[in-house]
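Trainee: A predicted structure for the sequence below; I have some questions about it.
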Amino acid sequence: MCTTEPVSRAEALAATGGRRVLGIAGPPGAGKSTLAARIAEALGPERAVVVPMDGFHLAQAVLERLGRADRKGAPDTFDAAGYVALLRRLRAPQRGSTVYAPAFDRSLEEPIAGSVPVAPDVPLVITEGNYLLHDAGEWARVRPLLDEAWYLDPAEDLRLERLIGRHVRHGKDPAYARDWVARSDEPNARLVALGRHRADLVLTTV
């Protein structure tokens, strides 16, 4: 992955003064978390921190109670309103007050509260996830809270290979992983793609 242009653009955003929020969107397997991590590493912890949208997955027990566990990853399997509330807090840091954001543990398939500390003097928050450019329900409130939004759109064969491989690494049988991708991830990917035009930057080589 070549990150020279994205890193330079993120550095410029971080240097504009105050707190800025960069959103990285794209379909499942596009490489969002990898790009976000590499940019944060390049800028260093004093200048950038990654806050994943996936920290707002509903807990597995809640999904089962709601009858949504078989399509985990769809828009209504997240606490979108909670994510919006966090973004608003992050946009207006309070002196001396660290915000603790949730993360998602793929080995447990569960969100973990209070996992990501965001100090008030960090100039750039990088948030990444599928639905940053989605325009339905509470998700429509996300895009106005992003100073800049990018959309990752790699070759489909590469994206699917990554996605299936990720599921296998986290314990799914290869056949089950392929079925899950076709049955759940790909309908979500088609929905995510509808927001592509709302991005400030589209990256096709990631």
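Mentor: Cool, the structure landed.

Trainee: C-alpha only now, for contacts and for neighbours.
Mentor: Noted.

Trainee: And the longest strand that the chain contains, how far out from the chain middle?
Mentor: Longest strand in the chain, counting residues (DSSP state E): strand 110-118. Its chain's average C-alpha position is 14 Å from that of strand 110-118, according to C-alpha atoms, centre = their mean, to the nearest Å.

Trainee: and if you look at stretch 147-158?
Mentor: On C-alpha atoms, centre = their mean, the centre of stretch 147-158 falls 12 Å from that of its chain.

Trainee: quick one: terminal-to-terminal distance for that stretch?
Mentor: Using C-alpha to C-alpha, to the nearest Å, the end-to-end distance of stretch 147-158 comes out at 29 Å.

Trainee: hmm, who's touching it?
Mentor: Stretch 147-158 is contacted by residues 20-27, 30-32, 143, 196, 198-206 when judged by C-alpha atoms under 8 Å, 6 or more residues apart in numbering.

Trainee: and if you look at stretch 44-58?
Mentor: For stretch 44-58, contacts defined as C-alpha under 8 Å, 6+ apart pick out 14, 33, 36-37, 40, 73, 77-80, 82-83, 101-104, 110-113, 116, 118, 121-130.

Trainee: Quick one: end-to-end distance for it.
Mentor: 30 Å.

Trainee: ok, back up a step: which helix or strand lies directly C-terminal to the longest strand of the chain?
Mentor: Downstream of strand 110-118, the first helix or strand assigned by DSSP states H and E is strand 124-129.

Trainee: now that next one against strand 110-118, angle please.
Mentor: Strand 124-129 and strand 110-118 are oriented at 160 degrees to each other (axes from the mean of the first three to the mean of the last three C-alpha atoms, to 10 degrees).

Trainee: one more structure, for comparison:
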Amino acid sequence: MQSYVDELTARARALAASGPRRVLGVAGPPGAGKSTLAEALVRALDGSAVLVPMDGFHLADSELARLRRADRKGAPDTFDAYGYAALLARLRAPREGETVYAPCFERELEQPVAGALPVPPDVPLVVTEGNYLLLDEEPWSTAVRPLLDEVWWVAVDDTLRVERLIARHVAFGKSPASARDWVLRSDEANARRVASGRERADLVVDLSRLV
């Protein structure tokens, strides 16, 4: 296990050291462990990387209600993909003395929070994670993917992934029955939609090797 962790960390460190600021994407279906991997990489790089998740670009619940998309929260069109791309473009071209503030997603609120994640100009690597980094659909394929130097796909057993998702929804307030219904109806629809992205990844990370 440790040798695999070291291998992934070394690859991320080499990317961080390869010139101008780089952006590493971590993609995969809901519940795959993208956040776990991204956070572990940033910790291992110890000041040479910062994490900026895609989830900060969730549309607010009020806007989802206006658009009649609240029952599909988490689908590709419930994110501000162009806003996310604009932030990635800004992060790729840091300016001396300028800290960029990125949004985060607060799970206790189930809402995005602006200006929560500082990205200092001297950090050489930005790690970003999200479901749709390898989605072969507009605007993700044309506005987002070209701004990522590498994208890694997180692979995990689907049964484990689904149970993990249900447990997450329960932890944040859904009943077990509602959580299961949401996961099987919404999250799994999104998982099927992004599945082909694995073939376009620069690296497939098998999380079972990290257990």
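Mentor: Cool, got the structure. Bear in mind that the values here come from a model prediction, so they are computed numbers and not experimental data.

Trainee: what's the TM-score here?
Mentor: Scored against TM-score structural alignment, normalised by the length of structure 1, the superposed chains reach a TM-score of 0.96; 205 aligned residues with a C-alpha RMSD of 1.1 Å.

Trainee: What is the neighbour count of the counterpart of residue 29 of structure 2 in structure 1?
Mentor: Matched to structure 1 by TM-score structural alignment, residue 29 of structure 2 sits across from residue 27. Applying other C-alpha atoms under 10 Å, we find 26 residues neighbouring residue 27 of structure 1.

Trainee: Is residue 27 of structure 1 in contact with residue 194, as I believe?
Mentor: No - counting by C-alpha atoms under 8 Å, residue 27 of structure 1 does not reach residue 194; the two are 10.2 Å apart.

Trainee: Which residue is the nearest non-sequential neighbour of the match of residue 29 of structure 2?
Mentor: What sits nearest to residue 27 of structure 1 in space, not counting adjacent residues and going by C-alpha to C-alpha, 6 or more residues apart in numbering, is residue 189, at 4.6 Å.

Trainee: Wait, a strand at that neighbour?
Mentor: No - read with DSSP: H, G, I helix; E, B strand; the rest coil, residue 189 of structure 1 is helix and lies in no strand.

Trainee: Trace it over to structure 2, please.
Mentor: Aligned partner of residue 189 of structure 1 by TM-score structural alignment: residue 191.

Trainee: From residue 198 of structure 2, how far off is that match?
Mentor: 11 Å.

Trainee: Pull up the overlap in contacts between the two.
Mentor: Residues touching both residue 191 of structure 2 and residue 198 (C-alpha under 8 Å, 6+ apart): residue 28.

Trainee: returning to that earlier point: ok, now which ones touch the residue nearest to residue 27 of structure 1?
Mentor: Counted by C-alpha under 8 Å, 6+ apart, residue 189 of structure 1 has contacts 26, 27, 28.

Trainee: What is the nearest of those residues to residue 93 of structure 1?
Mentor: residue 26 (26.9 Å; C-alpha to C-alpha).

Trainee: Do I have it right that that closest one meets residue 192?
Mentor: Yes - here residue 26 of structure 1 reaches residue 192: they are 6.5 Å apart, a contact under C-alpha under 8 Å.

Trainee: So if I had to pick from those two, which one is more boxed in?
Mentor: More crowded of residue 26 of structure 1 and residue 192, by other C-alpha under 10 Å: residue 26, with 27 against 24.

Trainee: after the longest helix anywhere in structure 1 comes which helix or strand?
Mentor: Criterion DSSP state H: the longest helix present in structure 1 is helix 156-169. Downstream of helix 156-169 of structure 1, the next assigned helix or strand under DSSP H and E is helix 174-180.

Trainee: Which elements pack onto that following helix?
Mentor: Helix 174-180 of structure 1 sits against helix 156-169, with contacts defined as 3 or more C-alpha pairs under 8 Å, 6 or more residues apart in numbering; DSSP states H and E.

Trainee: The helix it packs on vs structure 2, mean deviation?
Mentor: Superposing on structure 2 and averaging over aligned pairs (mean C-alpha distance after the TM-score superposition for structure 1), helix 156-169 of structure 1 comes out at 1.0 Å.

Trainee: Residue range in structure 2 corresponding to that helix, please.
Mentor: Here helix 156-169 of structure 1 aligns to structure 2 at residues 158-171, judged by TM-score structural alignment.

Trainee: So what's the gap between that stretch and the chain middle?
Mentor: That offset, for stretch 158-171 of structure 2, works out to 17 Å (C-alpha atoms, centre = their mean).

Trainee: residues in contact with the aligned partner of residue 199 of structure 1 in structure 2?
Mentor: Matched by TM-score structural alignment, residue 199 of structure 1 corresponds to residue 201 in structure 2. The contact partners of residue 201 of structure 2, taken as C-alpha under 8 Å, 6+ apart, are 134, 150, 151, 152, 153.

Trainee: I'd like to know how many residues surround the first one.
Mentor: Same thing as residue 134 of structure 2. 26.

Trainee: Could you do the one 10 residues further on as well?
Mentor: The number of residues packed near residue 144 of structure 2 is 23, by other C-alpha under 10 Å.

Trainee: Next one: the closest residue to it other than its chain neighbours relative to residue 141 of structure 2, how far apart?
Mentor: Leaving aside its sequence neighbours, residue 144 of structure 2 sits nearest to residue 85 (C-alpha to C-alpha, 6+ apart; 5.2 Å). In this view, residue 85 of structure 2 and residue 141 of structure 2 are 11 Å apart by C-alpha to C-alpha.

Trainee: what's the answer for residue 80 of structure 2, then?
Mentor: Taking C-alpha to C-alpha, one finds residue 80 of structure 2 at 14 Å from residue 141 of structure 2.

Trainee: Kind regards, and thank you for your time.
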